[in-house]
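A.B. asks: my questions are about this predicted structure, shown below with the sequence.
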Amino acid sequence: MKMYRSLHAAALALTALAALPLHAQAQAWPAKPITFIVPFAAGSATDQLARALGQSITVDTKQAVVVDNKAGASGMLAAQSVARAAPDGYTVLITTNTTHAANEHLYKKLPYDPVKDFVPVTGLGKGGQVMVVNVNSPYKTVADVLAAAKQQPGKLSFGSGSSSSRVAGELFKQMAHVDLLHVPYKSNPLAITDLLGGQIDLMITDTSTGVPQVKAGKLRALGISTAQRSPLLPEVPTIDEAGVKGYDMGYWFAAYVPAGTPAAVVQRLRELLVSGTGSAAAKSFFDASGSVPFTTTPEGLAAFQATETQKWGKVIKAAGIDPE
């Protein structure tokens, strides 16, 4: 019995000692600036949210947060750079379903593994998209787009600068039984530029990118991608209401760090990010973009990601998109 107690006491002591480094790491972190890697260009929805969260973390920790936009290749450049970064909590991927649910179904080979190369931290938000055309476009409704697409198969073009935007357009084609020409961009803001310039006919983009242009009178909103109308454009019908029955396609934001990042650091980062979603800057983003906060535990994000990956895979397959 004495020996058992001694062994038990020793085991407890070792457990306590093992916990100390993690506790110490959490207490010391962050001790230097943090870098948020964003897979899309400055001005995109993900970029706006990352900057709002970065402001909050700087206030809470007195450490700077640098936002590094690595746009291109549907987020693969950014995801790969984070996957290869030191697992110390100082490099964080602020991303979307593009890199962590859709890409593996859109590309034959990824330069990163969306599960094995990352530790999930927390979900950050959810939002919808809007179908937009140039304000001078002859198309004033979704029905107008459908009629023109059926009269001239393959002539109307739609741009996309993210997998969410791409799949939304492809799903529209598939469900409406029309043929549209896809034009890829590095980010949605770049596609918007060409839409404003008349180089493409339409796009389905995140509301935070599209709505300001609609409010400014430069673009015309034809339909909302989710099942409910957007509070930002309550007069605009959903694409489902506009005639493509059953259409529903949104997007989500989440944070990840490189595989091997200490659990205590992940937990501290999660606390800061969750707190950040309630900050004034983040609230302003959510209100302006028509999106909502969506936070999870690391385990909850892993489970959500698995479900979403399966869902996006089905949508992409049904839309007839062949992996590139």
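C.D. replies: All right, it came through fine. Residues are numbered from 1 along each chain as shown.
A.B. asks: from here on, just use CA atoms for contacts and neighbour counts.
C.D. replies: Noted.
A.B. asks: need the contact list for the closest residue in space to Lys32 that isn't next to it in sequence.
C.D. replies: Distance criterion Cα to Cα, 6 or more residues apart in numbering; nearest residue to Lys32, sequence neighbours excluded, is Gln63 at 6.1 Å. If a contact means Cα atoms under 8 Å, 6 or more residues apart in numbering, then Gln63 has 30-34, 57 as its contacts.
A.B. asks: check Leu269 too.
C.D. replies: Neighbours of Leu269 in contact, by Cα under 8 Å, 6+ apart: 89, 121.
A.B. asks: one more time with 10 Å
C.D. replies: Applying Cα atoms under 10 Å, 6 or more residues apart in numbering to Leu269 gives the contacts 26, 29-30, 57, 89-90, 92, 121-122, 255-257, 263, 275.
A.B. asks: likewise Leu146?
C.D. replies: Taking Cα under 10 Å, 6+ apart, one finds 139, 152, 156, 172-173, 176-180, 243-244 in contact with Leu146.
A.B. asks: quick one on the thing from earlier: the residue nearest to Lys32 in helix, strand or coil?
C.D. replies: Secondary structure assignment for Gln63 (DSSP: H, G, I helix; E, B strand; the rest coil): coil.
A.B. asks: next up, a structure to set beside the first:
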Amino acid sequence: MKTTKKMAWVFALFTWAAVAVAQDFPSKPIRIVVPYAPGGTTDVLARFLGQRMSGNLGQPVVIENRPGAGEAIGAGVVAKAPGDGYTLLLSTMTTQAINPVLYPKLSFDASKELTAIGRVADVPAMVAVHPAVPAANMAEFQRFLKANPGRNYASPGAGTPNHLATELFKKAAAVEVVHIPYKGGAPAVQDLMAGQVDFMLILAPEAMPLVKSGKLRSLAITTPQRSPMFPDLPTVSESGIKDFELVVWYTLLAPSGTPKDVIAKLNKSLNAVLDEKTTRDKLAELSIQPAGGTPEEAMTHAAKEAVKWKKVIEESNIKVD
């Protein structure tokens, strides 16, 4: 009986401590780890999000860039951090839906060591070609690729969403194209503009300035339906290439074990920011669609996407060093 009472007392103590931590949260600055170098879409999104969330949380939100290994370095930092809500990760689909298949020997298990606060945003990509490519739309581009097997495409690196999605496009369009991987998006885009490669799937925020300046030509958007941000741009699917889409999604993650009340506070802060007109207007300028929702919805979405990209990786026999 004494042992039972003692266990009940210990459980009550831990429960009280967890509630106290959640009530006091946040009492110091929060760190959002970005698994990419400064300047890209993920970094820009994190800095804007951090600035807005700091306002409703009452504490500074600082951004720490930890690039490398296809998000694995930054994600690993957060996976091994204390589960107290003060170290978060803004990741793309790569951490939850791609890396677990591509890198089975990672030092952490994203499905067990990271948990969602909420989905942040969806970002479409565009099929962009060098202006010298003789195609003004996807139908003409598909005919060009079929008539000229062995043309090439760029990606920011093996195993990136751009690479995997282009392999999916290759299968859907029934074309033979050669993958040219680069060490990052910037050098890939530079070579595309220089005509060293024929085409690339580029995130809309990064593609649009180059399309508007005439340095690249956009043939289609990769969303399932036309984007309200680009209503005149057809989708790949409506251009006649079925079973293809790419929407790069972003999720705010925390270490597993973070108290549910802390997750709830962070989720409330995130959704409040995403619902602001200021946020929606700013993200629309960047060609980014706000998402939002519950942590459970974010985890369900990640699990569904993981099944899709696992199939692409296995059927295309994609391997990375």
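C.D. replies: Great, that's in hand. Everything numeric here is computed off the predicted structure, so don't read it as measured data.
A.B. asks: picking up where we left off before, who wins for neighbours among the contacts of Gln63 of structure 1?
C.D. replies: Of all the contacts of Gln63 of structure 1, the most densely surrounded is Ile57 (23 neighbours; neighbours counted as other Cα atoms under 10 Å).
A.B. asks: where do the helices of structure 1 begin and end?
C.D. replies: Listed in chain order, the helices found in structure 1 under DSSP state H are 2-28, 45-61, 76-83, 97, 103-106, 142-151, 163-176, 188-197, 207-215, 263-277, 280-289, 298-318.
A.B. asks: whereabouts in structure 2 does the last one align?
C.D. replies: Under TM-score structural alignment, the alignment places helix 298-318 of structure 1 onto residues 295-315 of structure 2.
A.B. asks: try the shortest one
C.D. replies: Equivalent residues of helix 97 of structure 1 are located at 93 in structure 2, counting by TM-score structural alignment.
A.B. asks: and that stretch against structure 1, how far off on average?
C.D. replies: Using mean Cα distance after the TM-score superposition for structure 1, stretch 93 of structure 2 ends up 1.1 Å from its aligned counterpart in structure 1, as a mean over the superposed pairs.
A.B. asks: for Thr205 of structure 1, give me its contacts.
C.D. replies: Contacts were defined as Cα under 10 Å, 6+ apart; by that measure Thr205 of structure 1 touches 45, 128-132, 159-162, 164-166, 168-169, 188-189, 191-192, 211, 224-225.
A.B. asks: oh sorry, the question was meant for Met93 of structure 2
C.D. replies: Under the contact definition (Cα under 10 Å, 6+ apart), the residues listed for Met93 of structure 2 are 71, 99, 122, 160-161, 247-251, 301-302, 305-306, 309.
A.B. asks: swap in 6 Å and give it another go.
C.D. replies: Contacts for Met93 of structure 2 were tallied using Cα atoms under 6 Å, 6 or more residues apart in numbering; they are Trp249.
A.B. asks: which residue sits closest to the residue most central in space within structure 1, ignoring its sequence neighbours?
C.D. replies: With distances taken as Cα atoms, centre = their mean, Thr96 lies nearest the centre of structure 1, 2.0 Å away. Closest residue to Thr96 of structure 1 apart from its sequence neighbours, by Cα to Cα, 6+ apart: Phe253 at 4.4 Å.
A.B. asks: so how far is Lys171 of structure 2 from whatever residue of structure 2 lines up with that neighbour?
C.D. replies: Under the alignment by TM-score structural alignment, Phe253 of structure 1 pairs with Tyr250 in structure 2. Separation of Tyr250 of structure 2 from Lys171 of structure 2 (Cα to Cα, to the nearest Å): 26 Å.
A.B. asks: more neighbours, those two?
C.D. replies: Taking other Cα under 10 Å, Tyr250 of structure 2 and Lys171 do not tie; Tyr250 has more neighbours (24 against 17).
A.B. asks: any idea how far that one lies from Gly118 of structure 2?
C.D. replies: Using Cα to Cα, one gets 9 Å for the distance from Tyr250 of structure 2 to Gly118 of structure 2.
A.B. asks: which residues are contacting stretch 85-96 of structure 1?
C.D. replies: Around stretch 85-96 of structure 1, the neighbours that count as contacts under Cα under 6 Å, 6+ apart are 34-38, 252-258, 260-261.
A.B. asks: adding distance to Val115 of structure 1, write these out as a markdown table.
C.D. replies: Below are the contacts of stretch 85-96 of structure 1 laid out as a markdown table (distance: Cα to Cα, whole Å):
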| residue | distance to Val115 of structure 1 |
| --- | --- |
| Ile34 | 22 |
| Thr35 | 21 |
| Phe36 | 19 |
| Ile37 | 17 |
| Val38 | 18 |
| Trp252 | 17 |
| Phe253 | 16 |
| Ala254 | 13 |
| Ala255 | 13 |
| Tyr256 | 10 |
| Val257 | 11 |
| Pro258 | 10 |
| Gly260 | 12 |
| Thr261 | 14 |
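A.B. asks: hmm, which two among those are most spread apart?
C.D. replies: The largest separation in the contacts of stretch 85-96 of structure 1, counting by Cα to Cα, is between Trp252 and Gly260 at 24.2 Å.
A.B. asks: ok, these two, which is more surrounded?
C.D. replies: Between Trp252 of structure 1 and Gly260, Trp252 has the larger neighbour count (other Cα under 10 Å), namely 21 against 15.
A.B. asks: Gln129 is in contact with the more buried one, correct?
C.D. replies: No - at 11.0 Å, Trp252 of structure 1 does not count as touching Gln129 under the criterion of Cα atoms under 6 Å.
A.B. asks: structure 1: matching residues for the longest strand seen in structure 2?
C.D. replies: When structure 2 is scanned for its longest strand (criterion: DSSP state E), the result is strand 114-129. On the basis of TM-score structural alignment, strand 114-129 of structure 2 is assigned to residues 118-133 in structure 1.
A.B. asks: swap in stretch 259-267 of structure 2?
C.D. replies: Taken onto structure 1 by TM-score structural alignment, stretch 259-267 of structure 2 occupies residues 262-270 there.
A.B. asks: and stretch 67-78 of structure 2, by the same measure?
C.D. replies: Using TM-score structural alignment, stretch 67-78 of structure 2 lines up with residues 71-82 of structure 1.
A.B. asks: now the terminal residues of that stretch, how far apart.
C.D. replies: From the first residue to the last, stretch 71-82 of structure 1 extends over 13 Å; the measure is Cα to Cα.
A.B. asks: list of residues touching that stretch?
C.D. replies: 39-41, 70, 99, 112, 162, 186.
A.B. asks: could you do stretch 218-231 of structure 2 as well?
C.D. replies: The contact list for stretch 218-231 of structure 2 (Cα under 6 Å, 6+ apart) reads 124-128, 137-138, 233-236, 245-247.
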